[in-house]
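Novice: Got a predicted model here, sequence first, then my questions.
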Amino acid sequence: MLRGESTNNSDSDQDSERVVIKNELSTLSFEDLQKLKEKIGAKVYTEVVFGKKQAMSYKPKVFKRDNKNRPREMSSKKPVPILGDVIPVKKQEIRDPRFDPLCGTFDKKEFAENYSFLSKARLNDIRLIKKELKQTTDPELEQNLRRLLQRLNDKEKSNKRKKLEREKKEKQKAEVEAEFSQGKQPYFKNKSEVRVESLVKQYEELKKQGTGRIQRHLKRRQQKVKKRSFKT
């Protein structure tokens, strides 16, 4: 019993001393209080002003959920955890088959053979457009169809011309290899000779189609030459 009374007396003495200290501190300015706190330390300052029990009784707030299905509320004062080992993601390598040596080299002949069905589809489109031209009465639609027909015809002629040039080069290559195998020195034509031969052949093809085609071709050629002279 005496022990309990002595404890109560010591607590009351500490409370009275704390009241006196608080009264003295209340007369100090905020700047003086900060200096005092820095001088004696924040822990001692808190124990003197608020008491040891109150200083030790601080516990972090526990956030609870009213409903388990709700997201948990987290304290903003909690430090962000350090990131662990990030799993490395393999970078996806994008390759262009046109410039990738792993995809092989481009072969024009093989490409033309693999996509020869496009030429058949183009010829079928030309046939259908010609049929529609005979039936249509709309002048605007007729003009659009004629433009489309001209574009498809030009594309088909260009493909045929490239095919003939490719076959011609293959034939010349075979002749050169045959002459080499026989121990002869083959004759290589220069660019001007090849160009003259191609122009003569083109003129003969236009001549078969009629004089009108030749005149139109010569007119277009003159216009190209005229444009080049203006540029220079």
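Specialist: It's in.
Novice: Every contact and neighbour count from this point should use C-alpha atoms.
Specialist: Fine.
Novice: In contact with residue 109, which residues?
Specialist: residue 166 (Cα atoms under 8 Å, 6 or more residues apart in numbering).
Novice: And for residue 126?
Specialist: Going by Cα under 8 Å, 6+ apart, residue 126 touches 149, 152-153.
Novice: Show the buried residues in the residues you listed.
Specialist: 149, 152 (16 or more other Cα atoms under 10 Å).
Novice: now the contacts of residue 126 as a markdown table including distance to residue 49 and secondary structure?
Specialist: Shown next, in a markdown table, are the contacts of residue 126 (distance: Cα to Cα, whole Å; DSSP: H, G, I helix; E, B strand; the rest coil):
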| residue | distance to residue 49 | secondary structure |
| --- | --- | --- |
| 149 | 99 | helix |
| 152 | 97 | helix |
| 153 | 101 | helix |
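Novice: take a look at this one as well, against the first:
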Amino acid sequence: MLGLLSWGDTGYGDELFFGAGVTIKVAVLGYMIALSLGTAIALVTLNPRGWRWRCWRVYASLFMGVPALLVAFLLYYGGSEIITSLFGALGMRVNIDVTPTAAGVTALGLVYSAYLAELIRSTIRSLPQGQFEASAMLLIPRRKMWTQIVFPQTIRLALPGLTNMWIVVLKDTALISLVGIKEVIAQAKMAAGNTKEPFLFYCAVSLFFLAFSLVTVWMIGRLDRRKGYGKVAVKSVPAPALLHRES
């Protein structure tokens, strides 16, 4: 039975290995999009009022209330028409096909950007007010303040939540496989159907996800101990309004 997991024509080990690579690629790309977009949203919605905040509430309500799988279906089956219509409104004619991978990665990025934006925004607002006031009094440039003072502390405090969200994104790639991505569960399903050994292949896939999650937790734990992340005690005081003025 274990010979079915071997490489070559007699086993399905190479198919599972290829599927694992696709799973990791989709998860990494989706998470990077979610983190980049979530950080940008967090920075422009620090002030809980104004048109930016209202747009954010609509965005959050939309993507926090809709499963990532449904978003992937909408993008896969209607993404081409949406892109064509948008470019058509600008007087441009384009013909773009949305691949299953593109639909899955984009869906993960859009859905989890809402959760990461809320996490990062709340973390920034929990930093001590005195740090912002001292930076303003010392005339520290805003870019240097954010890159050398605010963001390092934000990463330390948000690291557990960021790690948990990464594991959730990794596991959600299993659902995204329904749009046609040949990730590890799709490969396991194909192998199980051909060999009539579903228990073997699904156990192998379970071990893959478990091992990858354990490696992630282990690496973050080492980073915690080496850099002292998570040991910074801060008061839950909102940042001053002068740093959150509407542009």
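Specialist: Good, I have the coordinates. Please read all numbers here as calculations on a predicted model, not as lab measurements.
Novice: Please state their TM-score.
Specialist: Here the superposed chains carry a TM-score of 0.28, computed using TM-score structural alignment, normalised by the length of the first structure; 104 aligned residues with a Cα RMSD of 5.3 Å.
Novice: sorry, back to before: closest to residue 3 of the first structure among the contacts of residue 126 of the first structure?
Specialist: residue 152 (114.4 Å; Cα to Cα).
Novice: wouldn't that closest one be in contact with residue 122 here?
Specialist: Yes. With contacts counted by Cα atoms under 8 Å, residue 152 of the first structure reaches residue 122, the gap being 6.9 Å.
Novice: For the helix or strand encompassing residue 157 of the second structure, which helices and strands make contact with it?
Specialist: Applying DSSP states H and E as the criterion places residue 157 of the second structure in helix 151-176. Helix 151-176 of the second structure sits against helix 13-44, helix 68-89, helix 100-125, helix 198-227, with contacts defined as 3 or more Cα pairs under 8 Å, 6 or more residues apart in numbering; DSSP states H and E.
Novice: What are the buried residues along the last one?
Specialist: If I follow you right, that is helix 198-227 of the second structure. Buried-residue list, helix 198-227 of the second structure, by 16+ other Cα under 10 Å: 198, 200-202, 204-205, 208-209, 213, 217, 220, 224.
Novice: Just flag the most distant two among these.
Specialist: Pairwise over the buried residues of helix 198-227 of the second structure, using Cα to Cα, the maximum falls at 198 and 224, 38.8 Å.
Novice: Can you tell me the centre-most residue of the second structure?
Specialist: Compute the mean C-alpha point of the second structure, and by Cα atoms, centre = their mean the closest residue is residue 31, 2.7 Å away.
Novice: How about that residue, nearest residue that isn't a chain neighbour?
Specialist: Nearest-residue entry for residue 31 of the second structure: residue 109, 6.0 Å, with adjacent residues in sequence omitted and distances by Cα to Cα, 6 or more residues apart in numbering.
Novice: Number of residues surrounding the one you found?
Specialist: 25 (other Cα atoms under 10 Å).
Novice: Kindly report the same for the one 10 residues further on.
Specialist: For residue 119 of the second structure, the count of nearby residues is 20 (other Cα under 10 Å).
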